[in-house]
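Peer 1: Next come a sequence and a model predicted from it.
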Amino acid sequence: MAGTSCVKCPLRNRSLFTPFTDEELEFMQSFKTGEMTVEPGTTLLLEGSNSPQLLTVLNGMGVRYTAMQNGRRQVINFLFPGDFIGLQAGIFGEMKHSVEATTAMTLCVFRRDDLWRLFRQNPARGYDLTWIAAVEEHFLGETISSLGQRDAIQRIAWAFVRIFERLKASGMATAGRVPLPFRQQDLADALGLSLVHTNKTLKVLRLTGLARWSDGELEIGRMAELAEIAMIELEKPQQRPLM
């Protein structure tokens, strides 16, 4: 099999992810069919398509989005290393949203037809997949709460805290910064804000020293205060399964 073996996966030792048992590691090695590397802007999965592949982000970042009838797109959320992609097509037969690479990405590839083999032969891994789906549902609920109950600065503070803590637990923090290569428009879409309002709010956060997002990097100046603005408890991200 081409690419990185599951035994040598660089994500396995990150604190964000639950450890594999020897049995799970052996199964995932047989489940994985290869890797693919894509350039920024590549469409990985297309809304309405019937993709034969399931993917895990090994490195790089991307966005999930849905296309509107007026030609615009709505960013749903962001993709980070360790995220599992394509489950919708595995269950519904087609994708209900699209996935695009924001940066160059490397992804582990699995055959969608093997999904049921995973549930049959390794129920623990099947439970992990269910857990991932449940977390996605929880995050969607938290996002809707933000759209309905948080103002602009609270929404952006919430997003920055969640993203920073996720990437830090993934081993991606360097000198108090994490990579965040998305556009302001992507963040505005995901948080239900206009680009102008987003830009003004980011300026306030920068001038007050709370957070700075520039040149593709996010730096948090005062995390506890930012979490208080976001109306969330500052806590370590829960460990999650790695597919």
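Peer 2: On my side now, so go ahead. None of these values were measured; they are calculated from a predicted model.
Peer 1: only C-alpha atoms for contact and neighbour calcs from this point on.
Peer 2: Will do.
Peer 1: Let me see the contact set for Leu234.
Peer 2: Residues in contact with Leu234 (CA atoms under 8 Å, 6 or more residues apart in numbering) are 224, 227.
Peer 1: What is the burial count for the nearest residue to Gly86 once chain neighbours are set aside?
Peer 2: Excluding its sequence neighbours, the residue lying closest to Gly86 (CA to CA, 6 or more residues apart in numbering) is Leu54, at 4.9 Å. Leu54 has 24 neighbours, counted by other CA atoms under 10 Å.
Peer 1: before we move on, what about Gly148?
Peer 2: 11.
Peer 1: now the helix or strand in which it is found: how far from the chain's centre is it?
Peer 2: Under the criterion of DSSP states H and E, Gly148 resides in helix 123-149. Computed by CA atoms, centre = their mean, to the nearest Å, the chain-centroid distance of helix 123-149 equals 12 Å.
Peer 1: same thing with stretch 105-113?
Peer 2: With CA atoms, centre = their mean, you get 16 Å for stretch 105-113.
Peer 1: in it, what counts as buried?
Peer 2: For stretch 105-113, burial by neighbour count (16 or more other CA atoms under 10 Å) applies to 105-112.
Peer 1: on that earlier part again, what's the helix or strand just after the helix holding Gly148 packed up against?
Peer 2: For helix 123-149, the following helix or strand on the C-terminal side (DSSP H and E) is helix 152-169. Counting contacts by 3 or more CA pairs under 8 Å, 6 or more residues apart in numbering; DSSP states H and E, helix 152-169 packs against helix 123-149, strand 177-179, helix 195-207, strand 217-220, helix 223-230.
Peer 1: Can you add distance to Arg64 and give these back as JSON lines?
Peer 2: Putting these into JSON lines (distance: least, CA to CA, whole Å) gives the following:
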{"stretch": "helix 123-149", "distance to Arg64": "12"}
{"stretch": "strand 177-179", "distance to Arg64": "18"}
{"stretch": "helix 195-207", "distance to Arg64": "19"}
{"stretch": "strand 217-220", "distance to Arg64": "20"}
{"stretch": "helix 223-230", "distance to Arg64": "23"}
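Peer 1: which stretch among the ones you listed comes nearest Leu167?
Peer 2: Comparison of those against Leu167 by CA to CA identifies strand 177-179 as nearest, at 6.6 Å.
Peer 1: what sits against the residue nearest to the spatial centre of the chain?
Peer 2: Centrality entry for the chain: nearest residue to the mean C-alpha point is Leu79, 2.8 Å, by CA atoms, centre = their mean. Shown in contact with Leu79 (CA under 8 Å, 6+ apart): 57, 61-64.
Peer 1: structure B:
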Amino acid sequence: MAEIAIRSARKYPCEKCPLRPREIFRPFTTPELEFISRFKKGELTVDRGATVLAEGTRNPHLYTVLQGWSFRYKMLPDGRRQIVNYAMPGDLLGLQGTVTGEMEHSVEALSPMILCVFEREELLTLYREHPELAYDITWLSSREECMLDENMLSIGRRNATERLAYLIAFIVRRSQGTGLNTAKLPIEIPITQQHVADTLGLSLVHTNKTVRKLAERQLLQWRDRGCVVLDLEGLERLADWSTDMHLKPRPFI
């Protein structure tokens, strides 16, 4: 049974955050680090398959992904699901609820996760006293919009084979630099073919056929644990896509 447990004790104090040494993340100034340390109220441990945030609910917290993977999705009344993006270490969850009052999407854990917990009501203090951190949150929101633009382009204009190649390359490039994956192949991604179908708007049967086409080209394999990437550059060439967005220095809270 998937579970969520909040602990006020910190296994990872902000001063010793495992994300800070990674080159992909911009460094904090001393005052910023002191504020973030006060802003953080604890840590949340999440089992694979647990719902971190639920559409239509109000949640007093914001979360930064410290470890693990998750995905954002929306549901139709008949149960059909659309996955809109994937969250990885350094990503901020729950910000939308600050503006709308309640969540307009859900978040589910793809793997066991650890989240840093922040009180939403203290966000105004951040904006008032630390404008550079406020800019960082704006940057993260803008980056999310850019990723959604790319994903919409893929769904709207690429064929099924190109869509799948793009999606896998996109996820791998995002994960590099966060500690989830290195540049060394093969790379494992903990997603099922159902996740792919729900992301790309394909039937499960069509997804399976498309996976087999890429497997025949020796670009990837599908195992019980998920997708194994064999040729990342080959996937990018097939999708006619490349970007350095995910390798540039970026903020996190």
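Peer 2: Yep, that arrived. Quick caveat: nothing in here was measured; it's all calculated off a predicted structure.
Peer 1: From the contacts of Leu79 of structure 1, which land in strands?
Peer 2: 57, 62-64 (DSSP state E).
Peer 1: In PyMOL, how would I select the buried members of the residues you listed?
Peer 2: With 16+ other CA under 10 Å as the criterion, this PyMOL line picks the buried residues out of those:
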select buried, resi 57+62+63+64
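Peer 1: Including distance to Glu23 of structure 1, could the ones in strands among the contacts of Leu79 of structure 1 go into CSV?
Peer 2: Formatted as CSV, those follow (distance: CA to CA, whole Å):
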residue, distance to Glu23 of structure 1
Val57, 22
Gly62, 31
Val63, 32
Arg64, 32
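Peer 1: Which of the ones in strands among the contacts of Leu79 of structure 1 sits closest to Gly126 of structure 1?
Peer 2: Val57 (18.6 Å).
Peer 1: got the contact list for the closest one?
Peer 2: Val57 of structure 1 touches 79-85, 105-108, counting by CA under 8 Å, 6+ apart.
Peer 1: just how off-centre is stretch 55-66 of structure 2 within its chain?
Peer 2: That offset, for stretch 55-66 of structure 2, works out to 14 Å (CA atoms, centre = their mean).
Peer 1: before we move on, what about stretch 98-107 of structure 2?
Peer 2: Per CA atoms, centre = their mean, the centroid offset for stretch 98-107 of structure 2 relative to its chain is 16 Å.
Peer 1: and that stretch, which stretch of structure 1?
Peer 2: With TM-score structural alignment applied, stretch 98-107 of structure 2 matches the range 90-99 in structure 1.
Peer 1: Can you give me the buried ones in the matching stretch?
Peer 2: 90, 94-99.
Peer 1: Helices - which of those residues land there?
Peer 2: Gly90 (DSSP state H).
Peer 1: Now distance to Leu195 of structure 1 too, for the buried residues of stretch 90-99 of structure 1, in TSV please.
Peer 2: Output for the buried residues of stretch 90-99 of structure 1, formatted as TSV (distance: CA to CA, whole Å):
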residue	distance to Leu195 of structure 1
Gly90	35
Glu94	31
Met95	28
Lys96	25
His97	22
Ser98	22
Val99	22
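Peer 1: Looking at the buried residues of stretch 90-99 of structure 1, which is nearest Gly34 of structure 1?
Peer 2: Of those, the one sitting nearest to Gly34 of structure 1 (CA to CA) turns out to be Gly90, at 18.0 Å.
Peer 1: Next one: the residue lying closest to the closest one once chain neighbours are set aside relative to Ala101 of structure 1, how far apart?
Peer 2: Leaving aside its sequence neighbours, Gly90 of structure 1 sits nearest to Arg112 (CA to CA, 6+ apart; 5.9 Å). The gap separating Arg112 of structure 1 from Ala101 of structure 1 is 20 Å, by CA to CA, to the nearest Å.
Peer 1: mind listing the strands for the stretch 1-150 of structure 2?
Peer 2: Taking DSSP state E, counting those that start in this stretch, the strands of the stretch 1-150 of structure 2 run over residues 4-7, 40-46, 51-53, 61-67, 70-75, 81-87, 92-93, 106-109, 113-119.
Peer 1: Who are the contact partners of the closest residue to Thr102 of structure 1 other than its chain neighbours?
Peer 2: Nearest residue to Thr102 of structure 1, sequence neighbours excluded (CA to CA, 6+ apart): Gly62, at 4.4 Å. By CA under 8 Å, 6+ apart, the contact set of Gly62 of structure 1 is 78-80, 99-103.
Peer 1: now do 10 Å
Peer 2: Taking CA atoms under 10 Å, 6 or more residues apart in numbering, we find Gly62 of structure 1 in contact with 40-44, 77-81, 99-105, 181-182.
Peer 1: before we move on, what about Thr198 of structure 1?
Peer 2: Contacts for Thr198 of structure 1 (CA under 10 Å, 6+ apart) come out as 152-153, 155-156, 184-185, 187-189, 191-192, 204.
Peer 1: go with 6 Å
Peer 2: Listed by CA atoms under 6 Å, 6 or more residues apart in numbering, the contact set of Thr198 of structure 1 reads Ala188.
Peer 1: try Ser37 of structure 2
Peer 2: Cys14.
Peer 1: In JSON lines, list the contacts of Leu79 of structure 1 along with distance to Thr4 of structure 1.
Peer 2: Formatted as JSON lines, the contacts of Leu79 of structure 1 follow (distance: CA to CA, whole Å):
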{"residue": "Val57", "distance to Thr4 of structure 1": "12"}
{"residue": "Met61", "distance to Thr4 of structure 1": "18"}
{"residue": "Gly62", "distance to Thr4 of structure 1": "20"}
{"residue": "Val63", "distance to Thr4 of structure 1": "23"}
{"residue": "Arg64", "distance to Thr4 of structure 1": "25"}
